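S.K.: Provided below for reference: sequence and predicted model.
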Amino acid sequence: MFAKIRRRLLLSYLIVLSLILGGFAIAVRIVFTYSLYKQQTQKLAALAQFAAANVEFENGRIKIDNYLRQNKLLTNHQGLHWFDTQGNLIVKKGSDTFDLSIPLTEGEQVNTIDKNRIQSVTLPIIRKNSKQTIGYVRASQSLEEFDETLKKLDLGLCGGIFVALIISSVGGVWLTRQAMQPIEKSFARLKQFTADASHELRSPLMAIKSNAGVALKYPAGMRETDAEKFQAISSATNQMTRLTEDLLFLARHDHVPSHSRETVNLSAILENLVQLYQPQAIAKQIHLKSHLMEKLYLLGDTNQITRLFTNIIQNAIYYTPSEGTVEIIASRSAADILVNIQDTGVGIATKDLENIFERFWRADKSRSHNSGGSGLGLAIAQAIAQKHGGLITVTSQLEIGSIFTVHLPAIPLNQC
């Protein structure tokens, strides 16, 4: 039980940490991308301004001085293009990878050419004297290095998150154990108290039951009303005895020694239980049927396995109305034994299914009747199944019925 809680705590912790780290990584990437892109845009704008400022206009034509080295532009994966006012190319320098068909648009833009992203900044060339626009200059640069830098950043962030989660999972295991220790100790003390109290209650309950039984056996001189009171005392004592026995079992079921297990013939147990409860079913006008596969063997405690199915069958008969049906179907797969106990009873609401194996729990409608039971029958059945490496599942619909499925590990056929 606590192992499951520890796993849920650890999973919740890792999910929250993943969301925090993921949000942090996204924020870092956005800020870094914006800063890097803005920095590159500013560099291109500065290059375009420099190229525009050093243009001369002679005889109605733009003259480009050879002040920018071709190899420097190539090294930086940059290119410069000068255009006249009609958008016709005059001179180009730098990389030849930039397609000249890019529309001449003043300002900053990004275009994709042959799967390569190209960033460009276009500025007007203004004549100093007349302030007249005499052409345009476009500075371009490949975003390949920019994208590669972002890929490295993504790889680093993802790798950092992965490593952080691994380290955190190791630390989380230790933290959850530390956090659960006080709870486990308190639960252990509570179980011990329950076991001790249940054990100590046995003797006084037995004394009350014995004296009430003697009084009822020799009613001479006893008034009729007194006999009714003693009968009520005896009935209440029986109910309290069953409750203490159930509590004692639940408090101690984790400590059943493994060497007490033996080969259990489940087919024989189920057949005996069907015969045992057939008179009760007939008295209530319920059809109790069974379809049992032969040679269903498992390792376990015969008394506990018998108690497991007794609780479920009693439960099915009690909550099935007259003319209803209770059917027991037992089969096996390669490694498991499957036993379905299905009834046409009052059923259980879907929202209540996850609670039916809780101790003392009763549904508002289908379990609200005063059955005289302790409310621990299904909890005990589930505890026994889990102790034997199995599990009980249930499906149900209101006013239609329920199907309890018991999964238990089977002994291989060649070992039976």
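M.R.: On my side now, so go ahead. Keep in mind that this is a model prediction, so the values were computed, not measured.

S.K.: Please count neighbours and contacts with C-alpha atoms only from this point.
M.R.: Fine.

S.K.: Tell me the helices and strands packed up against the helix or strand where residue 188 lies.
M.R.: For residue 188, the enclosing helix or strand under DSSP states H and E is helix 144-217. With contacts taken as 3 or more C-alpha pairs under 8 Å, 6 or more residues apart in numbering; DSSP states H and E, helix 144-217 sits against helix 2-53, helix 224-252.

S.K.: Mind checking those helices for the one nearest to residue 126?
M.R.: Closest of the helices and strands packed on helix 144-217 to residue 126 is helix 2-53, at 7.8 Å (criterion: C-alpha to C-alpha).

S.K.: same for the helix or strand following that closest one, what does it pack against?
M.R.: Downstream of helix 2-53, the next assigned helix or strand under DSSP H and E is strand 55-58. Helices and strands touching strand 55-58, by 3+ C-alpha pairs under 8 Å, 6+ apart, are strand 61-64.

S.K.: if we can go back for a sec, the helices and strands packed on helix 144-217 into TSV, with extra columns for mean neighbour count?
M.R.: TSV is the format used below for those (neighbours: other C-alpha atoms under 10 Å):
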stretch	mean neighbour count
helix 2-53	15
helix 224-252	17
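
S.K.: Mind putting the ones you listed into a markdown table with distance to residue 264?
M.R.: Output for these, formatted as a markdown table (distance: least, C-alpha to C-alpha, whole Å):
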| stretch | distance to residue 264 |
| --- | --- |
| helix 2-53 | 29 |
| helix 224-252 | 20 |
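
S.K.: Indicate which one of those helices is closest to residue 369.
M.R.: The closest of these to residue 369 is helix 224-252. By C-alpha to C-alpha, the value is 15.4 Å.

S.K.: so how far is that closest one from its chain's centroid?
M.R.: Chain-centre distance of helix 224-252: 43 Å, with C-alpha atoms, centre = their mean, to the nearest Å.

S.K.: try this one side by side with the last:
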Amino acid sequence: MKIGYRFASLYFVITLIILLIFSLSVYFGMQRILLNTLDENLRFVVDSVEENYDPATDKFEYMDKEPEEADPFLEYYVVIYDVSGRPIYKSAIAQKVSLKLPLSDRQTTRGRTTRITVKEAVQWVHPDRGGEITFRAFNRKIYYKDRQIGWVTIARPIEGIDESLNKLAFVFSIAILGTVILIALGSYFMTKRVLFPIDIITRKANQISHENLNERIRNVRSNDELGALAATLNGLLDRLQNAFESRRQFMADAAHELKTPLAVLRAHWEEELNNPVLSMVIKEKLTHDIETLSRMNHLINNLLLLSQTENLQSNFTFHPVRLDSIIQEVALDASVLSDLKSQTLRTEQLPEVTIQGDRERLYQLFFNILENAIKYTPENGEIRILAERKDETVEVTIQDSGPGIPAKDLPYIFDRFYRVKKDRSRRTGGSGLGLSIARLIAKAHGGRITAESKTGVGSVFKIKLPVTA
């Protein structure tokens, strides 16, 4: 998961937890306040019961009232007991509903919540769909001048409180849902905005390679840690560019310094080959040395080409060239090498296409890849060359039946001086520069090279180049 999503998710979860804690705190706090208010109301009713006691008759003044509308406790469950625990008064609700509270609770003054089933319709009582209703009730002793005159059990339905709490819960649910959506969107866009400079840095860093070290990370104007990171990476790129420039300059200088003495040696030994005084043994040694000097000169030329990476195109001469003609010429010259190993070299499907390019460099591109295929294809093996035009590009495929390239080495075969197997490169005389140079030439022509390979089956190189006609 991306760090932006992790930050947004963490912020979302923390905020959601805070909202839930706040909502639950408010909900249960409001529930406690409403129940305490109801308890206070019930205690007030109990106090009124005590005040309406008539010691002369040992009764309460409203006990003898018959009409239900005259009952002062229409909304309440009220049962008055004498000191022996015998009920002497029941309100209208108490006559139809029985709250069987434990005897020990009759001495409490703090309300408790109890839920019972109502079997018949009762005024002021509105049971739920299950026929149940919740009461807030408690028992208390009643006194007259410090003399206990009985007990009172009092209760009241709390559907009003439940309704208020349900509305509050609904409001909180809607508020939390809306807030969560806003927080999710806000955290996503805020995180994306905060991490936008990192995206810039990442994209730019992925675009920079040894071939364009002059690129720098721009558009990060932040003065915080991200700005410092961009500045640090730019400083690192400066040092890398200086190191690569030093290496490139060393390669160019060394190649230039070596070309002259090698040319002098070759000219001297070629002249000595015409000396009739020398024996055949000496002449054979000189011929071998001249071939070695040729290989060294070829390597030096490759190093010079690699040292000109930045302004490579300026050293090329571009003009319209027939690509099929170049491929046929390369195949003809390479057939001398393939014949030495009794290999079959076939050219197939070469359409007549014209591209804008440097004929000499394009020859070098295809010859390097074909030579590489010949080197690593065993005797009596087969190498195929074919081309196919696709819209505005032409794709040239060179396929061999060699040992293949291991998957772990395939991503690095175009790197300079990279060798799949060093012992194999020694036997074939490779320097590890041929494919690197081929890729540079293809890139300079606006094309690219890809490679596919299976161990024990062979390799396939595909060169894509833009066409002009």
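M.R.: Arrived safely, thanks for sending. This structure is a prediction, so every number in the text was calculated from the model and none was measured.

S.K.: right, and the helices and strands packed on helix 144-217 of structure 1 - which one's nearest residue 178 of structure 1?
M.R.: Taking those one by one with C-alpha to C-alpha, helix 2-53 is closest: 10.2 Å.

S.K.: so who does residue 176 of structure 1 touch?
M.R.: Contact partners of residue 176 of structure 1, counting by C-alpha atoms under 8 Å, 6 or more residues apart in numbering, are 6, 9, 10.

S.K.: closest to residue 242 of structure 1 among those residues?
M.R.: Taking C-alpha to C-alpha as the measure, residue 242 of structure 1 lies nearest residue 6 of those, at 33.2 Å.

S.K.: Look up how far residue 353 of structure 1 lies from the residue nearest to that closest one when sequence neighbours are not counted.
M.R.: In space, and not counting its chain neighbours, residue 6 of structure 1 is closest to residue 176: 6.0 Å by C-alpha to C-alpha, 6 or more residues apart in numbering. Between residue 176 of structure 1 and residue 353 of structure 1 the distance is 28 Å, computed by C-alpha to C-alpha, to the nearest Å.

S.K.: just residue 242 of structure 1 next, same as before
M.R.: With C-alpha to C-alpha as the criterion, residue 242 of structure 1 and residue 353 of structure 1 are 25 Å apart.

S.K.: Over to residue 11 of structure 1?
M.R.: Using C-alpha to C-alpha, residue 11 of structure 1 is found at 24 Å from residue 353 of structure 1.

S.K.: How about the contacts made by residue 320 of structure 2?
M.R.: 354, 355, 356, 357, 468.

S.K.: Compile those into a markdown table and extend it with columns for secondary structure and distance to residue 426 of structure 2.
M.R.: Formatted as a markdown table, the contacts of residue 320 of structure 2 follow (DSSP: H, G, I helix; E, B strand; the rest coil; distance: C-alpha to C-alpha, whole Å):
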| residue | secondary structure | distance to residue 426 of structure 2 |
| --- | --- | --- |
| 354 | strand | 38 |
| 355 | strand | 36 |
| 356 | strand | 36 |
| 357 | strand | 33 |
| 468 | coil | 41 |
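
S.K.: Show me which of these are buried.
M.R.: Applying 16 or more other C-alpha atoms under 10 Å to those, the neighbour count classes 354, 355, 356, 357 as buried.

S.K.: For the second one, which non-adjacent residue is spatially closest?
M.R.: It refers to residue 355 of structure 2. Spatially, and ignoring its direct neighbours in sequence, residue 355 of structure 2 is nearest to residue 467 (4.5 Å; C-alpha to C-alpha, 6+ apart).

S.K.: got the contact list for the one you found?
M.R.: By C-alpha under 8 Å, 6+ apart, residue 467 of structure 2 lies in contact with 353, 354, 355, 356, 392, 393, 394.

S.K.: Show me what the third one aligns to in structure 1.
M.R.: Looking back up the chat, that one is residue 355 of structure 2. In structure 1, the residue matched to residue 355 of structure 2 (TM-score structural alignment) is residue 298.

S.K.: Repeat that for the last one.
M.R.: By TM-score structural alignment, residue 394 of structure 2 lines up with residue 337 in structure 1.

S.K.: Following the strand or helix carrying its match in sequence, what is the next regular element?
M.R.: Element membership for residue 337 of structure 1 (DSSP H and E) is strand 336-343. The helix or strand immediately downstream of strand 336-343 of structure 1 is helix 377-387, counting by DSSP H and E.

S.K.: That next one against structure 2, how far on average?
M.R.: Taken over the aligned residues, the distance from helix 377-387 of structure 1 to structure 2 averages 0.7 Å (mean C-alpha distance after the TM-score superposition for structure 1).
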